[in-house]
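Visitor: fold the following and give me the result.
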Amino acid sequence: MNPATKKKIGIGVGAVVALLGIALAVFLLKRQELLQYALREVKAKVEKKYPVTLTLGPARFTDLNTVRIDGVTLVPTGQDTLLQARRINASISLKTLFARRPVFSDLQIDSARVTAQKTATTNNYAFFFAKKKPTVKRDTTQGANYGLLLNQLLETAFDNVPGEADFRSFLVTYRSPEHNATLTMPRFAIEDGDLTGQLTADIDSVVNTFGLQGHIEPGDYALDAKVYGLEGRPVVLPYVQRRYGARVQFDTVRVSLSDKDLDDDQLTVRGTAWARNFVVNHPKLADHDVRFPRSGIDYVLTLGKAYGAVEKGTKVTLNQMEFFPEVSVRKLPRQQRVMSEANGVESPDEMLAGLQVKANIVSGETKANDFFSALPQGMFSTLEGTQGEGTLTYRLLADLDMNQLDSLKFSSSLTGKNFRLTRFGREDLSKLNTPFEYTAYNDKGDSIKTFQVGPPNPKFVPFDQVAPYLKYAILTAEDPRFFTHKGFMAKAFVKSIIQNIKEKRFARGGSTISMQLVKNVFLTRQKTVTRKIEEALIVWLIENTRVATKERMMEVYLNIIEWGPKIYGVKEAAQFYFSKEPNELNLSESLYLASIIPRPKRYRLGFNNYGEMRRSARYFHRLIAQLMARKGYISQAEYEGLGYSVNFSNPSRMGFVPRPDTTRTVVAADSAQYQPLNLIDLLGGGADEGVNTNTPAEEGGAAPAQAPTKN
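Guide: Next up, the predicted model:
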C-alpha cells in the first residue's frame, strides 16, 4: 500500500470517527434532552391526577440506559411531605424514550421515607386511595358483589408490581389518633419474579422482625410467598391484639394464589395457606395458648353477590388429619329478609337478618393416634398423650336460614371403626370406676373443698341407696334419655341454638348428665369455647368406649354436684334441707332438690321470705310430677296428691321467717326472677329433651331399661 492510499484511508477513518463522535454527542445531548422531557411529562401527569407537588432532583444517565435521579419529594397540597427519596435509579428503554413514550424498569430506590399522618379532620394520603380505590357497580337491592370487588383489588395489585425492583433503607411511618406504626425495611427486591426482603414493624407497640421470600408472576396473577419470624421470634399480629384482645402469632406462614377465574360476576380463586406454630390466645377461647403446630388449607373459594363459599376441592390439614369442608354463606336482599319474634330479628339491617349458612364438613378416616396428635395443643389438655387403636371419622352438617330459624338443622358426629383406647392422657378417665379425690371449685376457679368420692368417704351414697323419687325427678328434669343416649341430646342442642340465636345470648343450655359429670370431674370451671369442645370429646370417649357404666356415672354425679352454697353430694343435701338420709326423701322433697340443680346458689328462688312456694315453683313441681306419672315413675294417685309446700327441717337456716298472719297459707306468685316454663313446649317436644335446660321433656314411653327402679 502506497503512502497516498494510506493517507486516504486515514482520512476516511478519521472522518468516520469524527462523524461517530458527532453522532454520539448529538445522541447524548438528545438523550438527555428527551430524559428531561420525559421527567417533565411524569411530573405533569402526576400533578394533574393528584393534588400534589412532585419535585424531581437532577437526573442523568450513569451508563447507556440507566438513569439516576438525585432526590424526589411528593408533597400533597396544604399537607406535610408524604414521600422523600434520596436517590432513584432505573433502566429506560431508549427506543421508547426516543418515541417519547418512556418505559422504566429495574427500579432502585435508596433511602426513601414515606410519612403518612392523620388528624381528626384531615390526612396527607387520602387523595391517593380516593383515586385508586376500586369501585364496583352493583345492584344495591342485591347486596355488594364481593367477587367483582376482590377481582379489582387483585388486578390492581398485580398490575402495579414492577418487573425488577430494589428498595434499600425504606422507612414508612404512620401516625393517627388511634394508631402508630413504623415500618423499617433494610432491603426488598424483585428479580425475575423472585421476592426477597426483611422488615421490622412496630405497630401500636407490637414489634415484629420478619423475612419475606417468594415468587410472583403478575401476568398470571400467581403468587407464592412465605413470611417468617427472624431472630428466633414469632410474628405477632398487632391489630387483633388491640381490637379484640386476642394474641395471634406464628413462626412461618406461606400463602399462594395459583388461579383466579371471573365468570358471570362470580370470582373463584384457588391456592394454599400454611402455618407453622400458629398460636391463638383469647380469654373466651381458652385460659392459655391454643397451638396448631402444623396446619394448612388448600382452598377453592367463590365470591359473588352477597355470597361466599368454600367449595368442594378444599382440604384443611391438621398434622396428619384431613378435613374436606363445603361451606356457603349468603345474605338475602334487604326486601326478602324476614323480621319476627320467631327468628329474633327486629331490623333488616341486623347482622343475622336474611342470613343463610350451609355447611358439610367431613374428615378422612383417620388412625386413632393421628387423630389425637392432630388435636390443637392447649385445646384438649386433659387428653394430651391419649392413644388408641382403630380409626375415627368426624362429620358436621348444618343448615341455617334466618328467615325460617325453626327449620335449623345441625348435627355433629364422631364415628369410630374398631376403635378402643389403649392409653389415657393426663387424666385417667377410668378413675370414675374407683374411689378418687374430687375438688370442688367456684366460678372464679377457687377451690371450695376436697373430698373422696367412694366408700372411704362416710358421706358417699351408693346408687341403690338414693330414693327413686329423687333419681326419677333428676332424670325427668335434667336428662330423660340418660340411660339410652350416648352422651348427647341432639334435639335439645338444636333447640338451644335456636333460642340462643333468638335472644342473642346464651339463654338455654343443652347439657346432658354425662356432660355435667365430665365438666365437674375432669375440667375447670372456666367458661371457654375450648373447654366446651374438650368436654364433648371426653363425653364421647367415655360413652362410646364404655369407660364407666351409666349407673356408676349417675352415682358419681349424685355425690359430687352442688346442691347449695358449699353443699356437695346428695347426703349433705338431704341432711341440710330435710335432716334425712337420701333414701328417705319423699316426692315433694325430691322435686325441690331436682329444681335447684341448675342454680344451686339460688336455692331460695322458688320461695318467698316466709318459705311459701311461689307460683313458678309450684308450676315446676306439678309439671315434673305430671311427666313422671305419664312415664310410670310415680302413680297417678301420687301425682294428684302432691301438695304445694316443702317442709324444711330448719326454715330459719334457710333464711325464712314466720308469717304473722297464720290464716294465709299461700301468697301471690312473684316470678320476676324465675321464668315460667312453656308447658305446651315441654309436653309437645321431642323424645330426648329435659326440663331444667328449658327444653322439651321426653314424651311418654316406659322407663329406660337401665333406669333406676323403685326399692
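Visitor: C-alpha from now on. contacts and neighbour counts both.
Guide: Noted.
Visitor: how about the strands in the stretch 201-350 of the chain?
Guide: Taking DSSP state E, counting those that start in this stretch, the strands of the stretch 201-350 of the chain run over residues 206-217, 222-229, 235-236, 247-250, 252-263, 266-281, 290-304, 307-310, 315-318, 321-331.
Visitor: before we compare anything, build this one as well:
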Amino acid sequence: MKTRKQKIFLVTKIVVAFIVIAIIGIFSFREALLKQIIAKTTTKMEVDYSSRFLVKKASFEGLSGVYLTDVTLVPKNADTLFKIQKIRTSVNIWRLLVGDIQLGTLEIKNGYVQLTKKGKVKNFAAFLKRNKDEENSTNKRDYAAFAYRIISRVLNLIPTDMDVENLKFKLDDNGKKATIDIKKLVLANKELETSIHVKTNTFAQRWKIKGFADPRNKKADIRFFNIDTGAIKVPYFDERYKFISSFDSIRLNIENIDKSGDELHIDGFTSIANLKINHTRIARKVVLIKNARFDYRLLLGSVFVAVDSSSTMQFNKVKFHPYLAYETEEDTIYKLKVNIPKMKAQDFISSLPDGLFTNFQGMEAEGTFDYNLNFEYNKNKPKDLVFDSNLKKENLKITKYGEANLNKLNGEFIYRAIINNVLQRPVFVGAANPNYTPLDQISPYLQKCVLTTEDPSFFSHRGFINEAFKQSIIKNIKTKKFARGASTISMQLIKNVFLTREKTLSRKLEEILLVYILENNRIASKERMLEVYFNIIEWGPNVYGIGEASQFYFQKIPSDLTFNECLYLARIIPSPKKFMYQFNEEGNLRESAVQQVSFLTDLMIRRGLLTPDDTVFKSQPTVLTGPAKSLLRIKVKDTTVVDSLLVKEEFEF
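Guide: Presented below is the predicted three-dimensional model:
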C-alpha cells in the first residue's frame, strides 16, 4: 500500500509532466498560433475599425519571446495611426495558460504614433465609437469590477523591464502640431528614466521622467520635470484653446490599488510646483499656484464612484478635505462636500493664488474661521437640490484692505464704468455732481420697484440669497451652461465699483469674497449701499445714475417720478441700452411690456409694498418726454390727402 508521501510525489510528477507536455505543445505550435493571432487581429481591425493592420515579420525568440518588424495600422482614407520598425517582447507563459497576457520585457526601436485631423477627417475616429453591445445593454455597470479589470489589464501590459528608443507621439490638428519624441525610456529593476524632446509650433523643450515603477505590485512614484532651465510648457492647448499653462515639476505617487469585497481602493498623492495658468475665461493675468498637493483615496463600488473625505487637498497654506461622489443605485446623484478646518484668516488670504485674486493683494486680517459646504443634486429630482454653505468665524476682522478699499463706499469718489475693456467717462459720486441724488430724494416708488425686480430681500440678507443660488444652479445644470446668475444688489455694487464686467472665474470669485467682507463686517450701511447703487448704475446709452436717467427719459427730478415711470426704469435695468424695444411703432408699450407691468404691480400689492390707491397711474400710458424719445423707432403717419379719382381700382376676374 502506497504511503502518503508516495501519493504526493506521484501527483507532483503527473502535474509536472502535464505542464511539460503543455509547454512542448505550445512550443511546437506557437508559430502557427502567432500567425493565427495576427490574422485574427487583422480581420478585427478591418471589420470593426475599417483599418489595415500589417506585420512584415513575426517570429518567436526562445521560449516566450516574440519579435515583430514593421508593425503598421492604417485607417481607411486617413493617415497612418502608428508604425513601429521593431518590437521585441516576452510573455509570461504561466499567465498565458490561464488566458491573461502579461508582458515581461518590451523593446521598441524607431516608430511613431500619430493623431491627425485634416478638415473634419480624423484618423482615430473609428476607434472612438462605442461598442454596440454596450450601447444596447440596459444593465448597470459595476464600477469597481470594471475599473479593477481595466487597471489590471493595463498594468499587465506594462513590462517589468522596458527599453524604448526613438518613439514619437505626433499630433496634427489642422496645422496645430505637437511632437513628443521619446529618445530613450528605460525601466530596469523598477527604476524609470527617460529623455524626451518636445516640439510645437510655438516652443521646443527637453523633458525628463524619473522614479520608481512596479506594475506587478501596483505601485509607482514618478517625477516629471524639465531638463533645460525654465518651466515645463503644456503643448497643443495654447494653440487649440488659447489655454497657456506651465509648471516646474509634477510628482505622481500610487501607493495602493486593492479590491476587497465589492469595493476598490486607490491611494496615493500627486503634487505640482509653480503651476501657471493663463486663459481669458479664468483671469486677466497669469494665475500662479506656488505649491499644491492632493493626497487622495479613491473609492469605487458597484453603484458609486467617490473621492473619500479622508483625502486632503492643499494649496499654499490652505488645507481642506473634499468629498465627491457619483451614485447610481436608484437615481443619479452628485455630491460635493468641502471641509476647511479652523485656520488663520491671514494664512487664507496670503495663500490665494496670484493673479486670481488681484484685489486681495496687500489685505491683512485677524482671527480664525472654519468652513463647510454641502451640495447634493439628484438628476431625477432637481427641485430637491441641497446647497448649504456655512462659515464660522472667531474674532475675524479686516485690518488692512488690498487693492479694493471697501471703505471707499462711505465717501465721495469718481466712478468709471468699464465696457468691453474700455473706460467710460468719469461720474463723480458726491454732492458736487448736480445729478447726484441722495436716497431720501429718490421716489419711494422707484426704490420699491427696483428692489422688487432686482433684490426683494436686500435689507435682510447678508449679500447672498441661498434660494436664488439653488435655482441658478438647477437651471445652469439643466442647460449645461451659465444661463442664469444669482446677483444681489450687493454683488452688482461690488462688481461695478471695484471690479469689471468681464466674465471670468477670477472676477466671480473676487466678487463673492468681497461681498461677504462688505456685508459681514458692516463696512457700509444698507441705505448707503442702495444710494450709491442708484447713482452709478447704467440706465441707458451713456446714462449713469438716477439723476441722469430721470432727465433722459422724463425730464424730471427723481423725486417727481410717477409709479408707471418708476416701474419702467426698474424693468430696463438688465438691458438699459435696449430700452427702445419696449415700445412699438406707435410709441406705446408693447403687449409683452404691458404684461410685465401688470405682473409686477400685482406682485407688489401682494407683498404689501403698494395699495390699490397707488396704482392710479396704472391706466395711464408710459410716455417718454426726454431726449430718449428721439431714439424710439416710431413710424410717422402719412397725412397726405389722396384724390379718390386717381386711385386705380383692381378687378378680380
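Visitor: now the strands of the stretch 201-350 of structure 1 in JSON lines, with distance to residue 125 of structure 1 and mean neighbour count?
Guide: Formatted as JSON lines, those follow (distance: least, C-alpha to C-alpha, whole Å; neighbours: other C-alpha atoms under 10 Å):
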{"stretch": "strand 206-217", "distance to residue 125 of structure 1": "24", "mean neighbour count": "19"}
{"stretch": "strand 222-229", "distance to residue 125 of structure 1": "27", "mean neighbour count": "19"}
{"stretch": "strand 235-236", "distance to residue 125 of structure 1": "27", "mean neighbour count": "22"}
{"stretch": "strand 247-250", "distance to residue 125 of structure 1": "29", "mean neighbour count": "20"}
{"stretch": "strand 252-263", "distance to residue 125 of structure 1": "29", "mean neighbour count": "17"}
{"stretch": "strand 266-281", "distance to residue 125 of structure 1": "30", "mean neighbour count": "19"}
{"stretch": "strand 290-304", "distance to residue 125 of structure 1": "30", "mean neighbour count": "21"}
{"stretch": "strand 307-310", "distance to residue 125 of structure 1": "32", "mean neighbour count": "20"}
{"stretch": "strand 315-318", "distance to residue 125 of structure 1": "39", "mean neighbour count": "18"}
{"stretch": "strand 321-331", "distance to residue 125 of structure 1": "34", "mean neighbour count": "20"}
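Visitor: give the buried residues for the helix or strand encompassing residue 155 of structure 2.
Guide: Per DSSP states H and E, residue 155 of structure 2 falls inside helix 143-156. The neighbour-count check on helix 143-156 of structure 2 (16 or more other C-alpha atoms under 10 Å) flags 143-145, 148, 155-156 as buried.
Visitor: same check, this time on stretch 356-372 of structure 2
Guide: Quick answer for stretch 356-372 of structure 2 (16+ other C-alpha under 10 Å): 356-361, 363-365, 368-372.
Visitor: re earlier: dump the strands of the stretch 201-350 of structure 1 into a markdown table; add distance to residue 658 of structure 1 as well.
Guide: Listed next are those as a markdown table, based on distance: least, C-alpha to C-alpha, whole Å:
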| stretch | distance to residue 658 of structure 1 |
| --- | --- |
| strand 206-217 | 64 |
| strand 222-229 | 71 |
| strand 235-236 | 63 |
| strand 247-250 | 56 |
| strand 252-263 | 70 |
| strand 266-281 | 53 |
| strand 290-304 | 55 |
| strand 307-310 | 65 |
| strand 315-318 | 64 |
| strand 321-331 | 60 |
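Visitor: residue contacts, the closest residue to residue 572 of structure 1 other than its chain neighbours?
Guide: Leaving aside its sequence neighbours, residue 572 of structure 1 sits nearest to residue 459 (C-alpha to C-alpha, 6 or more residues apart in numbering; 7.3 Å). If you count contacts by C-alpha atoms under 8 Å, 6 or more residues apart in numbering, residue 459 of structure 1 has them with 569, 571-572.
Visitor: now do residue 311 of structure 2
Guide: Residue 311 of structure 2 makes contacts with 294-297, 321-323, as judged by C-alpha under 8 Å, 6+ apart.
Visitor: one more pass at 6 Å, please.
Guide: 295-297, 321 (C-alpha atoms under 6 Å, 6 or more residues apart in numbering).
Visitor: report the contact partners of the closest residue to it other than its chain neighbours.
Guide: Spatial nearest neighbour of residue 311 of structure 2, chain neighbours left out: residue 296 (4.7 Å); criterion: C-alpha to C-alpha, 6+ apart. Residues counted as contacts of residue 296 of structure 2 (C-alpha under 6 Å, 6+ apart) are 267-269, 311.
Visitor: residue 296 of structure 2 maps to what in structure 1?
Guide: By TM-score structural alignment, residue 296 of structure 2 lines up with residue 299 in structure 1.
Visitor: contacting residues for residue 169 of structure 2?
Guide: Contacts of residue 169 of structure 2 by C-alpha under 6 Å, 6+ apart are 112-114, 179-180.
Visitor: no further questions, thank you.
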